[in-house]
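Test case, fold it:
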Amino acid sequence: MSRATERFFPFEEDFRDPFSRDRDRVIHCGSFRRLEYKTQVFLNHEGDYFRTRLTHSLEVSQIARTLSRMLGLNETLSETIALSHDLGHTPFGHVGGDALDTLLRVDGRGNGFEHNFQSFRVLTTLEKRYKDFDGLNLTFATLEGVLKHSYPYDKPFLPDWVRERFELEKHPSLEAMVVDHADEIAYTSHDIDDGIKYGLIGFDDLMEEPLALRVDAMVREEGVMRGEELYRHRFVAALIKILVEDFIAHSQVRVAPYAREEPLCATLPASEPLPVGFGPEVGSELKRLKKRLFRRLYRHQRIVSKMYAGKECVRSLYRAFSEEEGLLPRAQRELFTRRHPRRVLADYIASMTDRYAMKTYHEIYGISIR
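Reported below is the predicted structural model:
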């Protein structure tokens, strides 16, 4: 058995390869199903069209599989990391995690809340599917990819057993690096799609960016003009195509020296540049486009207003559970003997979907989140 396929606990082999088994365990766990009702950018109850954490994870997985296949990497490992990478996200997107982080630090839990590590904890601790141990007993390569994304991940709050096992000063596998970039491709393209659909940003806003102009030229070559209903769909597809093709073209030669049958885990030191990535021109243009989206879309008043309401929901739930433990389900209260009570509260809130968090808030305070 290679290091990549090592697990914490003994298991029985079956007809699946190790990473297929990991993927299946992730897909069938409760945390994965709850992603369907967790915010990506737009609150889930705003409409049925918009992306959620689940649809985002599926889009990342699809792109990661394509990139890995073209680079000769392990496609199933990339798929599994992609499907797992957002399991630790709270309701209401990043603002929910930010709220929990602040609350835990103020409460004396200095390690706070960080969604990468929370995804890792979901896979190793919080999911319960086996009698003899917590977690899903996934392979080293999957867990390392979820923990690190692309880069060394040496955080002061990490427990000693994580430090000892995962060599935090080193990069993860190439498959994990691919997922990190697939994530960037997916959220940039689908946030534009949702933002245009929702009327928060227009194509005129985007056309000041070189990458958007490049995409526009490709769409017009197809005979689809701006203003046509089909244009938005063709724009998003062309953006993904440009980014994927550039990534493959600039990664193939650099990946070749590392090609081998088993994924390379905890091998490349921090001083080594990433063997995968975009070319300098497209990489620079993508950064510019993302900065524009941050200013014009993610900081739009309607988005900020909804996210503030979500953040206040998380704060209020944490306060209520802290003041009255009887509001918690029995299963959560029983965990107080095994984990710090404030961490139990944070884990419980983080596991909630948007709609369940809003429902619980309404039951406690008699006020609806709008």
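
Could you use CA atoms for every contact and neighbour count after this?
Fine.

chain center to the host helix or strand of Arg333, what's the gap?
Assigned by DSSP states H and E, Arg333 belongs to helix 330-334. Put simply, helix 330-334 sits 28 Å off its chain's centre (Cα atoms, centre = their mean, to the nearest Å).

again, but for stretch 168-187
Taking mean C-alpha positions (Cα atoms, centre = their mean), stretch 168-187 and its chain are 11 Å apart.

I figured Tyr298 hits Met307, correct?
No - contact criterion Cα atoms under 8 Å: Tyr298 and Met307 do not qualify, at 10.0 Å.

chain center to the host helix or strand of Ser322: distance?
Assigned by DSSP H and E, Ser322 belongs to helix 301-323. Per Cα atoms, centre = their mean, the displacement of helix 301-323 from the mean C-alpha position of its chain is 21 Å.

And it, what does it pack against?
Packed against helix 301-323 by the contact rule (3 or more Cα pairs under 8 Å, 6 or more residues apart in numbering; DSSP states H and E) you find helix 94-106, helix 341-351, helix 354-365.

To compare with the earlier structure, here is another sequence to fold:
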Amino acid sequence: MLSREERQHSLFSDRGHKPGDSRQAFQIDRDRILYSSAFRRLAQVTQVVSAQEGHVFHNRLTHSLKVAQVARRLSEKLLVQQPDIAADVGGVAPDVVEAGALGHDLGHPPFGHTAEEELDRCAREAGLADGFEGNAQSFRILTRLAIHRIDYYGLNLTRATLNAVCKYPWMRSLIPRSKQQRKYSIYDLDKAAFLFVRPDQNKRQTIEASIMDFADDITYSVHDLEDFYLAGLIPLELLATDRDELNRFITEWLRESSHNYVAKAVKQNPDRFQNFLDATYNLKGQYRPGSFEQKAQIKRISSQLIQNYIHSVSLTTEYGDRGYLQYDRAKEEELKFLQRIVWSYVISNPRLATQRYGQKRIIRTLFEIYLEAIQARDLSFIPARFVREYLDLESRATNGEDIKLEKTRMAVDIVAGLSEAEAVLQYRRLTGINQGSFLDYWE
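Modelled structure (predicted):
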């Protein structure tokens, strides 16, 4: 039986480096992710709207911290209530679940999903059949790109924690429009690391990954809605009281996704969802917008919803839609309903269209510049932290190895690893829009 505590680079002992370190293996994993520069970068990466908007909206860092908190509490609750089933389905360790949650979004590029799509397009056009995907980039960061010791690449985490990060434990499929083509957690070049995590390459989430995945859904469903409701961008009171507005919302949803089972459920019983909103979020006329009282009420509502969703799931030995989690169908539909509200009123808002156009241009331009520099062996353009890996690639090339795809992947890694402020700064400098300062730090 494979050891859950075995590390990716087992030749290097990570216990005993510091005299008196009493931490257990999974606690070390959690701390390594928390202290990594890849985790700090998330403070300047978009959750839904630009991280530059300030503390009003969640960024990827605050989102990840909240996912970690919800995931840990959910795992603790399941362990207390169903310890035998937890053991039967592979084990539930709160430190592993929390570490998986802290690491699950490390791979998101600057500017969020807009950049993710553009970087995927750039990568595929440059010859990488598996393109770019944020989940696969997270796995690559943890196993390859993050810096921890001079002896190896990556954070040298345990098998259990790396499994907990894998929401989609497979490589990209070439079958058009399949789920495994759209979502995947492993690049082709990282197959060796994946074989360490699960030599049999089975495609089931571990229970710890399923807990993290569910906590992620809870967190962005509730907190993103909270953000945009308080900002006045989502008319929850209107949806809660106006049947015409709700019908318009449902019609648009069905038109875009006619097979969506939640949209069909809303259409069949709109009163149920209207009553849910009315009982939960309808604060119209009760509090002045932005007031202490309104914000306190919203915090209370969000807290109660999170508790409701945490208590709506239990463990099962039968693998299903949410892995080994048994969920309440009605609560699952509520979560999807809340997510769609954010999509309809904020993410698809035309006001973001011009911003997205500029963001795509930044991503494509930077990718092309870095790829050209890598191919031309111009070390002056390659960030210092990538020089060692670049020289390793060149050394292998002199031995006759084909490293073309790895060089292209390096260009992807450089762009994906930028914060949004760094991406804008580098774009302006490299295109001559703003020369910047000689003293600007660039790692």
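
Using JSON lines, lay out the helices and strands packed on helix 301-323 of the first structure together with mean neighbour count and distance to Ile192 of the first structure.
Below are these laid out as JSON lines (neighbours: other Cα atoms under 10 Å; distance: least, Cα to Cα, whole Å):
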{"stretch": "helix 94-106", "mean neighbour count": "19", "distance to Ile192 of the first structure": "18"}
{"stretch": "helix 341-351", "mean neighbour count": "20", "distance to Ile192 of the first structure": "27"}
{"stretch": "helix 354-365", "mean neighbour count": "17", "distance to Ile192 of the first structure": "22"}
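
what about Arg109 of the first structure, which SS state?
Secondary structure assignment for Arg109 of the first structure (DSSP: H, G, I helix; E, B strand; the rest coil): coil.

That one -> the second structure?
Aligned by TM-score structural alignment, Arg109 of the first structure pairs with Leu128 of the second structure.

re the thing from before, can you tell me what sits against the helix holding Arg333 of the first structure?
Residues from elsewhere that reach helix 330-334 of the first structure, judged by Cα atoms under 8 Å, 6 or more residues apart in numbering: 325, 344-345, 348.

These: which two are farthest apart?
For the contacts of helix 330-334 of the first structure, the maximum inter-member distance is 12.4 Å, found between Glu325 and Tyr348 (Cα to Cα).

ok now do Phe367 of the second structure, which residues does it touch?
Phe367 of the second structure makes contact with 119, 122, 411-412, 415, according to Cα under 8 Å, 6+ apart.

could you redo the last one with a cut-off of 10 Å?
By Cα atoms under 10 Å, 6 or more residues apart in numbering, the contact set of Phe367 of the second structure is 119, 122-123, 361, 373, 408, 410-416.

For Ala146 of the second structure, state which of those residues is nearest.
Nearest to Ala146 of the second structure among those, counting by Cα to Cα, is Asp413 at 11.1 Å.

Map the closest one across to the first structure for me.
Alignment note (TM-score structural alignment): Asp413 of the second structure maps to Asp347 of the first structure.

Gln118 is in contact with that match, correct?
Yes - using Cα atoms under 10 Å, Asp347 of the first structure makes contact with Gln118 at a distance of 8.4 Å.

okay, and the common contacts of these two?
Common contacts of Asp347 of the first structure and Gln118 (Cα under 10 Å, 6+ apart): 88, 90, 126.

most neighbours, which of the residues you listed?
For those, the largest neighbour count, defined by other Cα atoms under 10 Å, is 30 neighbours, found at Thr90.

Tell me which residue of the second structure matches up with that residue.
By TM-score structural alignment, Thr90 of the first structure lines up with Pro109 in the second structure.

which one of the shared contacts of Asp347 and Gln118 of the first structure is nearest Leu136 of the first structure?
Checking those against Leu136 of the first structure with Cα to Cα, the nearest one is Leu126 at 9.0 Å.

which one in the second structure is aligned with the closest one?
Match for Leu126 of the first structure (TM-score structural alignment): Leu145.

what's the closest non-adjacent residue to its match?
Spatially, and ignoring its direct neighbours in sequence, Leu145 of the second structure is nearest to Gly154 (5.3 Å; Cα to Cα, 6 or more residues apart in numbering).

What residue in the first structure is paired with that neighbour?
Aligned counterpart of Gly154 of the second structure in the first structure: Gly135 (TM-score structural alignment).

Tell me how many other residues surround its match.
Burial of Gly135 of the first structure is recorded as 17 neighbouring residues (other Cα under 10 Å).

For it, give me its contacts.
Contacts of Gly135 of the first structure by Cα under 10 Å, 6+ apart are 8, 120-129.

can you rerun that using 6 Å?
123-128 (Cα atoms under 6 Å, 6 or more residues apart in numbering).

Over to Ser221 of the second structure?
Counting by Cα under 6 Å, 6+ apart, Ser221 of the second structure makes contact with 338-339.

Quick check: the aligned residue for it in the first structure?
In the first structure, Ser221 of the second structure lands on Thr188 (TM-score structural alignment).

what about the residue nearest to Arg34 of the first structure when sequence neighbours are not counted, distance to Cys313 of the first structure?
Of all residues not flanking Arg34 of the first structure in the chain, Thr353 sits nearest, at 6.1 Å (Cα to Cα, 6+ apart). Going from Thr353 of the first structure to Cys313 of the first structure by Cα to Cα, to the nearest Å gives 12 Å.
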